[in-house]
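Asks: Sharing a model that was predicted from the sequence below.
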Amino acid sequence: MIPPALPGPRRPVTQEDIAREVGVSRTLVSFAFRGAPGVSSETRQAILEAAQRLGYRQNAAAADLARKRPSAVGLYLLDLRNEVYADIFQGIREAAEDARNRLILTVSPSANSLGRSSVDSLIEARVGIVIAATLLDPDADIKELAQIVPVVNVARRVEDVDSVYSDDPAGAEAAVRHLLGLGHTRIAHLTGPPHEGHQGRRQAYERVMADAGLPPFVLTAEDYTQEAAEKAMRPLLAGSDRPTAVFAHNDELAVGAREAAYSLGLTVPDDLSLVGYDNSRISRLHGIDLTSVDLRALDLGRSAGRVALERLADPLAPAVDLKSSPHLVVRGSTAPPHPVRDQRPGRNHQKDRA
């Protein structure tokens, strides 16, 4: 006996199937899905119900081709392990979903990688715009990229390219002045490799220290991760002339510095005050309690999403330059320096402060 033939793969439901089901033309079905005028609310509802009943899945890429204008939003994230990028992503997703735009995500292979190769994959996916959080590429390369596909920079400013960013120099100045106000004089700055467009925090630190008549000390980690920070900080903290405070480029580096301190038997803030940057979720954890500069990552994401949608609607509009003001959130990781730990050569710190 010959067994019955197995059923083959089910044919995808098409707009023609929906048109036959409802008794309308395929063009009217297409108009209904696109939200175009000329379709009554009753007919549109009947079409959508039939589509759901039949199991229709709209091909968004084909819809873009029919409109002759890509509507998908490409999103590039520098480091998915860093929680500030998760907040930025959430804000962008809210904006894109409200407008029913597809969101296509790509992530950098490392926290210190240039982003052009990753962005190229978004271009190959025919996105209409790229939101970049955050490209480490030189300004000239980003401007060249923006000639191929519109770009919205997040947490970085590039002249003549849409940019949504926080005032990094102002945030860094608030952080360093907070430590100076507590009485610290040996304040180090922990950062990652230098990249064009990402030096505002370091430059502000150096300026404020110079204004206070104090020598700056910049320590550069291999990248912007906790592991790199811990590796870079341990030799410094093991020395006899260690700093009493550290201002880190981001919260990830600050937490790495904290781990290095505790591994050497030092405590925060008694032996070392720490200030991070981003005000990410990790800074608010019990036991971490990190003083940090809040750049309002969720709001940056929402604003970047809105700017991207506006750019899709009006490709020829002038470049957007949207700067927000950060603020310092003081928590338990900063305190006045221990009198014995903060003596400059030949001087008593308590007398200096008197």
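Replies: Arrived safely, thanks for sending.
Asks: going forward, measure contacts between C-alpha atoms and count neighbours the same way
Replies: OK.
Asks: Tally up the residues packed near the residue lying closest to Phe217 once chain neighbours are set aside, please.
Replies: Among residues not flanking Phe217 along the chain, Ala188 sits closest, at 5.0 Å (CA to CA, 6 or more residues apart in numbering). Applying other CA atoms under 10 Å, we find 24 residues neighbouring Ala188.
Asks: other SSEs contacting the helix or strand hosting Ala188?
Replies: Using DSSP states H and E, Ala188 maps to strand 187-191. Applying 3 or more CA pairs under 8 Å, 6 or more residues apart in numbering; DSSP states H and E, we find strand 187-191 packed against helix 200-211, strand 217-220, strand 245-248, helix 251-263.
Asks: quick check: angle from that strand to helix 200-211?
Replies: 160 degrees (axes from the mean of the first three to the mean of the last three CA atoms, to 10 degrees).
Asks: Could you say which of the helices and strands packed on strand 187-191 is packed most deeply?
Replies: Most buried of these, by mean neighbour count (mean count of other CA atoms under 10 Å): strand 245-248, with a mean of 29.
Asks: chain center to that one: distance?
Replies: Centroid separation for strand 245-248 versus its chain: 21 Å, with CA atoms, centre = their mean, to the nearest Å.
Asks: which helices and strands does that strand pack with?
Replies: Here strand 245-248 touches helix 168-181, strand 187-191, helix 251-263, strand 273-278, going by 3+ CA pairs under 8 Å, 6+ apart.
Asks: another one to put next to it:
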Amino acid sequence: MRVDDDASASRRDGASKRPRLEDVAARVGVSTASVSLVLRGVPGPSERTRQRVLKAAAELGYQVDRTASLLASRRTRLLGVMVDIHSPFHADLVEHLHTAAEEVGYDLVLSTQTRTRDEHTAVETLLAFRSEALILLGPTASGDALAALDRKAPVIAVGRRIADADLDVVRSADDDGVGQVVDHLVELGHRAITYVDGGKGVIATDRRRGYRAAMRRHGLEAHIGVLRGDNTEAAGERAARQLLDGAELPTAIVAFNDQSAIGVLAALSRAGVAVPGEVSVVGYDDDALSRLSCFNLTTVSQSAREQARHAVVAAVERLDQGRTEPREVVLTPRLVLRGTTAERV
């Protein structure tokens, strides 16, 4: 009976023993250093060696002991990303950030902003997880606060202009993007073009300024109309209802973002107003919802893929290459024509 118990214990111990780095190296016949390079995605080993190591690791069921690796290197190779959970555009950015980070041997830690979880809490969580750099999507904190945070870990602000702060910034030219929208609508014969605002903050200010400047450029000062709003569908619906209650509808409506524009579309549809037959509608961001066939929304692309790539490059330059001078990358937005705009009838 005792022999059987010992044999069972031995089998259990063998079955529960985790494969080690040395086991993978022995299976392939290479050094543990080579195996480590392959599993960390670091250049060096040949493609043939890389494939053999990955195959052996899969066969043995080897999993990288991340905790041990971090303790040994004293680095986490983690980029902390603050994201607004309610923003479809931020979701697009995160997807591209993951791809860009993996290509250079980094991973992401995400911390969300919600209606009950503010920006400060989200950032503190990223620091608690030892994020080496912080990629903040649409931060609202002051330039001074972000500069102080940058002294704890390199900060890359994405999507927002930050004046007089020594920070890395990656953004698109929001005023130019809205200007392109107004230019397009004017070319279609529209004059009564109303803007649904995005509320407070630098991004909203830049887009609102772009609308006003473009309307003046076309000699349409008398038609400038800005309605109170924010970044939600509900705000777009409220603004559209306000217009529907007025004496005369504008022939075109430009919304702060795609979510707001979708709210405008919903309210107009319920009121029986044809889009784009009676009113053209344009959003901003080119998020996943805008591309759905049920909306087919004309909008402005901020090049989420390029913003993500530049943000990761900036982080790697700060962490691995020692760059200390701040850098601002400003991308040119691009008008995306779909089915919610047409010539004025």
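Replies: The structure has been received and is ready for your questions. Everything numeric in this text was worked out from a predicted model, so none of it was measured.
Asks: of all the helices and strands packed on strand 245-248 of structure 1, which lies closest to Gln45 of structure 1?
Replies: Closest to Gln45 of structure 1 of these is strand 273-278 (CA to CA; 45.3 Å).
Asks: returning to that earlier point: residue in structure 2 matching the residue nearest to Phe217 of structure 1?
Replies: Correspondence of Ala188 of structure 1 to structure 2, assessed by TM-score structural alignment: Thr194.
Asks: and its match, how far is that from Gly283 of structure 2?
Replies: Thr194 of structure 2 sits 12 Å away from Gly283 of structure 2, going by CA to CA, to the nearest Å.
Asks: Can you pull the residues that touch both of these two?
Replies: Val254 (CA atoms under 8 Å, 6 or more residues apart in numbering).
Asks: So which residues of structure 1 form helices?
Replies: 15-22, 26-34, 41-54, 60-67, 83-98, 116-124, 139-146, 168-181, 200-211, 226-238, 251-263, 297-313, 349-353 (DSSP state H).
Asks: how about those helices in a markdown table, adding distance to Ile288 of structure 1?
Replies: Output for the helices of structure 1, formatted as a markdown table (distance: least, CA to CA, whole Å):
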| stretch | distance to Ile288 of structure 1 |
| --- | --- |
| helix 15-22 | 55 |
| helix 26-34 | 49 |
| helix 41-54 | 49 |
| helix 60-67 | 44 |
| helix 83-98 | 15 |
| helix 116-124 | 33 |
| helix 139-146 | 36 |
| helix 168-181 | 17 |
| helix 200-211 | 22 |
| helix 226-238 | 13 |
| helix 251-263 | 8 |
| helix 297-313 | 19 |
| helix 349-353 | 28 |
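Asks: And Leu133 of structure 1, what's its match in structure 2?
Replies: One correction, residue 133 of structure 1 is Ala, not Leu. Using TM-score structural alignment, Ala133 of structure 1 lines up with Leu137 in structure 2.
Asks: can you pull the contacts of that match?
Replies: Contacts here follow CA under 8 Å, 6+ apart; on that basis Leu137 of structure 2 touches Val81, Met82, Val83, Asp84, His90, Ala157, Val158, Gly159.
Asks: which non-adjacent residue is nearest the fourth one?
Replies: With CA to CA, 6+ apart as the criterion, Asp84 of structure 2 has its nearest non-adjacent residue at 4.7 Å, and that residue is Gln113.
Asks: I figured that neighbour hits Ala122, correct?
Replies: Yes: at 6.2 Å, Gln113 of structure 2 and Ala122 qualify as touching, with contact defined as CA atoms under 8 Å.
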